[in-house]
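Enquirer: output the structure for:
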Amino acid sequence: MSGEFETTSLQLSHRNHFRFGYNGIWFTERKKAEDRWNVAYGRCERPVADWRTECINTARLIREATSEDLWVLFSGGIDSEVVVQSFMFAGIPFKVAITCFDSDLNRQDVRYAVKFCETHQIPYRLLKLDIIDFFESGEALSYAAASKCVQPQLLHTMWAMDQVDGYPILGSGECFLQKSVSPAEPDHWVMYEKERIAAWYRHLLLRGREGCAGFFQYTPEIMLSFLLDHEVVRLCTGQVNDVSSTMPVKASIYRRYFLLEPRRKYHGFENVLHLDDGLRPELERRFGDHNAIVFTEYTQLVAALAMEVNSRDISKIRGQPCAAM
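Expert: Okay, here's the model as predicted:
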């Protein structure tokens, strides 16, 4: 896998509303360390519904965007399970791909995902991967070199995308918000858009392949509906003081909209963290400049996403509406 992309005719989000690139030019590659990482989002085309409804609407839009078979990459975690349930509740046929490390090294996630699929009669395929050989043979490094990926734990997902003959869908792209650490803005909350996570998008671009690398940012509506969830609003307007990011409350938010079985959180690398530790320094040495973050203040983001005529959404948030990005 090699080459660069300057523009794209591929649809990576709904109408490519989510745009990323460098120096204000979308869907470009970083040429030098000094290049500025940029992102932007489209405006909502209608008033948003609740987050569950917007997840189901997103599933329908993805189905409309392609005639290919839909493959949800199901890790066994709650993010990908929400994606699976969204297609289920939308009544859309789809298949599931589950990456299974040799020697049951990610057995907790695989067992949950398989059980879920069998319980709900969802067709699934196990993608068997010798994860140790994947890292030690240099195959993981080749994926990283092509996508300029600085995070080792993203690389096997790129491999999994390549194994399915159809349209891959990842349960990624959530609106991750954190309280500002700036002394000048102690009460502000900001969303993080990380360049390193865009490696999944770059992989699709370099393959010349359409897919959904970020289900939870596929439309401006799904993003805004999450940002306007009452628990998120409480966090970002200072009504909750003992939480500094959305990560600790994400599961409780998700469970208000979807039927998610309580379980321990796994990331799949518990038994092979030495592989991450071994490769990460090399990736940081080679591609460490691909690790920028765009910080967008919460009320600015809400204002940028909302319909221009829909001031009702903005009025829910403390502060004045800001200009669109």
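Enquirer: contacts and neighbour counts: CA atoms only from here.
Expert: Fine.
Enquirer: check contacts around residue 41.
Expert: 17, 18, 19, 220, 304, 305, 325 (CA atoms under 8 Å, 6 or more residues apart in numbering).
Enquirer: what do you get for residue 13?
Expert: Contacts of residue 13 by CA under 8 Å, 6+ apart are 212, 214, 217, 218, 219.
Enquirer: same check on residue 311?
Expert: So residue 311 contacts nothing (CA under 8 Å, 6+ apart).
Enquirer: distance of it relative to residue 47?
Expert: Computed as CA to CA, to the nearest Å, the residue 311 to residue 47 distance reads 10 Å.
Enquirer: strands along the stretch 101-250 of the chain, start to end?
Expert: 124-129, 167-169, 177-179, 189-194 (DSSP state E, counting those that start in this stretch).
Enquirer: can you say which of these is nearest to residue 206?
Expert: Evaluated with CA to CA, these place strand 167-169 nearest to residue 206, the distance being 14.7 Å.
Enquirer: can you list contacts of the closest one?
Expert: For strand 167-169, using CA under 8 Å, 6+ apart, the contacting residues are 66, 68-73, 161, 210-215.
Enquirer: change it to 7 Å
Expert: 68, 69, 70, 71, 72, 73, 161, 210, 211, 212, 213, 215 (CA atoms under 7 Å, 6 or more residues apart in numbering).
Enquirer: return the subset of those residues lying in helices.
Expert: residue 161 (DSSP state H).
Enquirer: okay, the contacts of strand 167-169 in TSV with neighbour count and distance to residue 291 next?
Expert: Formatted as TSV, the contacts of strand 167-169 follow (neighbours: other CA atoms under 10 Å; distance: CA to CA, whole Å):
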residue	neighbour count	distance to residue 291
68	13	33
69	15	33
70	23	30
71	26	28
72	25	27
73	25	24
161	23	22
210	21	24
211	27	23
212	27	21
213	26	18
215	26	21
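Enquirer: in a markdown table: the contacts of strand 167-169, plus distance to residue 135.
Expert: As requested, those are exported to a markdown table (distance: CA to CA, whole Å):
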| residue | distance to residue 135 |
| --- | --- |
| 68 | 31 |
| 69 | 29 |
| 70 | 28 |
| 71 | 25 |
| 72 | 24 |
| 73 | 20 |
| 161 | 17 |
| 210 | 26 |
| 211 | 25 |
| 212 | 25 |
| 213 | 22 |
| 215 | 27 |
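Enquirer: so what's residue 269 up against?
Expert: Contacts of residue 269 by CA under 7 Å, 6+ apart are residue 106.
Enquirer: hang on, it in a helix?
Expert: No - under DSSP: H, G, I helix; E, B strand; the rest coil, residue 269 falls outside any helix and is assigned coil.
Enquirer: and the contacts of residue 41, which are buried?
Expert: 17, 18, 19, 220, 304, 305 (16 or more other CA atoms under 10 Å).
Enquirer: output the residues you listed as a markdown table; include the columns secondary structure and distance to residue 112.
Expert: Shown next, in a markdown table, are the buried ones among the contacts of residue 41 (DSSP: H, G, I helix; E, B strand; the rest coil; distance: CA to CA, whole Å):
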| residue | secondary structure | distance to residue 112 |
| --- | --- | --- |
| 17 | coil | 33 |
| 18 | coil | 32 |
| 19 | strand | 34 |
| 220 | helix | 31 |
| 304 | helix | 38 |
| 305 | helix | 35 |
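Enquirer: here's the other one to compare against:
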Amino acid sequence: MALPLLYEYTFDHHFKFGFEPNRYFERRQGPEDIFIASYGRAQFCPLNWREANVLAAKEIFHRLPQPLWVLFSGGTDSEACLRSFSEAKVPVKIASLKLKKGYNQHDLDYVRKYSDKYSCEVEVIELDIEEFWESREFYRIVDSIECVSPILAAHLWLADQLVGTPILAQGEPHLKKEIDQKAERKLDSWYLVESERLCSLYTHFIKTKKPAVPGFFQYMPEQTLSFLKNNPLLHDLVNNRIFGKLGTRSSKNQMVRQFYPEIEERPKFTGFEKISFLHDLKRSELAERFPHSDAIVKIDYEDLLSQLEPLVKKEENKGLLLK
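Expert: Below you'll find the predicted structure:
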């Protein structure tokens, strides 16, 4: 039975995930369940990804309860998310997770730089991560949604501390190159990866009946479409012009900075690098605890574009905040 959706976690519930056959927003019933995900159709294609993100920020403001909270880790993605609301002139609060013992200070340094530059207040909430990963609260979160990521559980803990609508800078398209495993050779096709792991973010808020934007960058189909179509680096990648590249993961910051060149260049951090050994142990434990809950679905790049492409012209659209 599908979980009731009390809020629009994506625009008009366009992004769906679940299990075959068309059991969207349901829990896994057993290891035989096949994970699925799909995107809704865009009403138009924005000029660029940055424009689409601003539009999404405006729609979120009008559709979800206030106050809005952007979870700002200090990474490139969360800064791009925060800038989208600023450019949309949408008021938001900012929350950052501080790991006790300064474990993620290397990430928080970028939070401080941003807040100093733009004179904005940041609600910094501290968590003893070593204690949390052994706590009842941690297992309450992961058991409820069969979450295999200890890092995601920490971000969900932070979101649960906030009154209002938390916004997570997730949902950016992750593409990989198809490989013929038997022949051990690379093929020319590319596909989008959607994971049961990241979709557990949505399941958490659906089950707790809390308003949220679990994946800001997939809130509207226009965001995904513009990222795929109007992205010079990605265009070179999917046309196999970059030798040796098998996916977008290592180029993610570079892709974001195509649209946000003012964002300071930085390594791709998780924030948990200083406790990677402890994280890996906990990640292995969760993999054993939920052995069938880390599935992925592959959506062919061209098929995804067909899902997303609008059927009408921009000027014919109704109900979007296009100004």
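Enquirer: circling back: what's the closest of the contacts of strand 167-169 of the first structure to residue 279 of the first structure?
Expert: residue 161 (20.9 Å).
Enquirer: what is the equivalent residue in the second structure for that closest one?
Expert: Matched by TM-score structural alignment, residue 161 of the first structure corresponds to residue 159 in the second structure.
Enquirer: can you tell me how far its match sits from residue 201 of the second structure?
Expert: Note on residue 159 of the second structure: its distance to residue 201 of the second structure, by CA to CA, is 10 Å.
Enquirer: what of residue 306 of the second structure?
Expert: Distance from residue 306 of the second structure to residue 201 of the second structure, by CA to CA: 26 Å.
Enquirer: between the two, which one's more packed in?
Expert: Neighbour tally, residue 306 of the second structure and residue 201, criterion other CA atoms under 10 Å: the higher count belongs to residue 201, 22 against 12.
Enquirer: pretty sure the more buried one contacts residue 214?
Expert: Yes - contact status for residue 201 of the second structure versus residue 214: in contact at 5.9 Å, counting by CA atoms under 7 Å.
Enquirer: residues in contact with the residue positioned nearest the centre of the second structure?
Expert: For the second structure, the residue nearest the mean C-alpha position is residue 170 (1.4 Å; CA atoms, centre = their mean). Contacts for residue 170 of the second structure (CA under 7 Å, 6+ apart) come out as 214, 215, 216, 217.
Enquirer: let's see it at 8 Å
Expert: Going by CA under 8 Å, 6+ apart, residue 170 of the second structure touches 77, 214, 215, 216, 217, 218.
Enquirer: quick one: what's aligned to residue 68 of the second structure in the first structure?
Expert: Per TM-score structural alignment, residue 68 of the second structure is aligned with residue 70.
Enquirer: do residue 131 of the second structure as well
Expert: Using TM-score structural alignment, residue 131 of the second structure sits opposite residue 133 in the first structure.
Enquirer: residue 174 of the first structure versus that match, what's the distance?
Expert: For residue 133 of the first structure relative to residue 174 of the first structure (CA to CA), the value is 31 Å.
Enquirer: now residue 226 of the first structure
Expert: Distance from residue 226 of the first structure to residue 174 of the first structure, by CA to CA: 9 Å.
Enquirer: what do you get for residue 244 of the first structure?
Expert: 16 Å.
Enquirer: comparing these two, which shows the higher neighbour count?
Expert: residue 174 (19 against 16).
Enquirer: the more buried one contacts residue 217, doesn't it?
Expert: Yes - contact criterion CA atoms under 8 Å: residue 174 of the first structure and residue 217 qualify, at 6.5 Å.
Enquirer: now the common contact residues for these two.
Expert: residue 223.
Enquirer: most tightly surrounded among the strands of the stretch 101-250 of the first structure?
Expert: Highest mean neighbour count among the strands of the stretch 101-250 of the first structure (mean count of other CA atoms under 10 Å): strand 167-169, with a mean of 24.
Enquirer: tell me how far it is from the chain's mean position?
Expert: 13 Å (CA atoms, centre = their mean, to the nearest Å).
Enquirer: do a quick rundown of the helices in the second structure.
Expert: 49-63, 76-87, 105-118, 129-132, 136-145, 150-160, 196-208, 221-229, 232-238, 252-259, 276-289, 301-308.
Enquirer: between these, which gets nearest to residue 269 of the second structure?
Expert: helix 105-118 (7.2 Å).
Enquirer: now do the closest one: which range of the first structure does it align onto?
Expert: Going by TM-score structural alignment: helix 105-118 of the second structure matches residues 107-120.
Enquirer: related to what we said a few turns ago, tell me which of the contacts of residue 41 of the first structure persist in the second structure.
Expert: Using both residues aligned by TM-score structural alignment, their matches' CA atoms under 8 Å, the second structure keeps these contacts from these: 17, 18, 19, 220, 304, 305.
Enquirer: corresponding residue for the last one in the second structure?
Expert: Applying TM-score structural alignment, one finds that residue 305 of the first structure aligns to residue 308 in the second structure.
Enquirer: my read is that its match contacts residue 38, right?
Expert: No - Residue 308 of the second structure is beyond contact range of residue 38, at 9.7 Å (criterion: CA under 8 Å).
Enquirer: show me the contacts for residue 56 of the first structure.
Expert: Applying CA under 8 Å, 6+ apart, the residues contacting residue 56 of the first structure are 86, 87, 89, 90.
Enquirer: what of residue 128 of the second structure?
Expert: Residue 128 of the second structure touches 99, 100, counting by CA under 8 Å, 6+ apart.
Enquirer: try 10 Å
Expert: Contacts for residue 128 of the second structure (CA atoms under 10 Å, 6 or more residues apart in numbering) come out as 98, 99, 100, 101, 103.
Enquirer: so what would you say the end-to-end distance of stretch 142-152 of the second structure is?
Expert: 9 Å.
Enquirer: could I get the buried residue list for that stretch?
Expert: Buried residues in stretch 142-152 of the second structure (16+ other CA under 10 Å): 142, 145, 146, 147, 148, 149, 150, 151, 152.
Enquirer: now render these as a markdown table, adding distance to residue 33 of the second structure.
Expert: Listed next are these as a markdown table, based on distance: CA to CA, whole Å:
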| residue | distance to residue 33 of the second structure |
| --- | --- |
| 142 | 19 |
| 145 | 15 |
| 146 | 14 |
| 147 | 16 |
| 148 | 17 |
| 149 | 20 |
| 150 | 23 |
| 151 | 25 |
| 152 | 23 |
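Enquirer: ok so, going back, for the match of residue 161 of the first structure, which non-adjacent residue is spatially closest?
Expert: residue 166 (5.7 Å; CA to CA, 6 or more residues apart in numbering).
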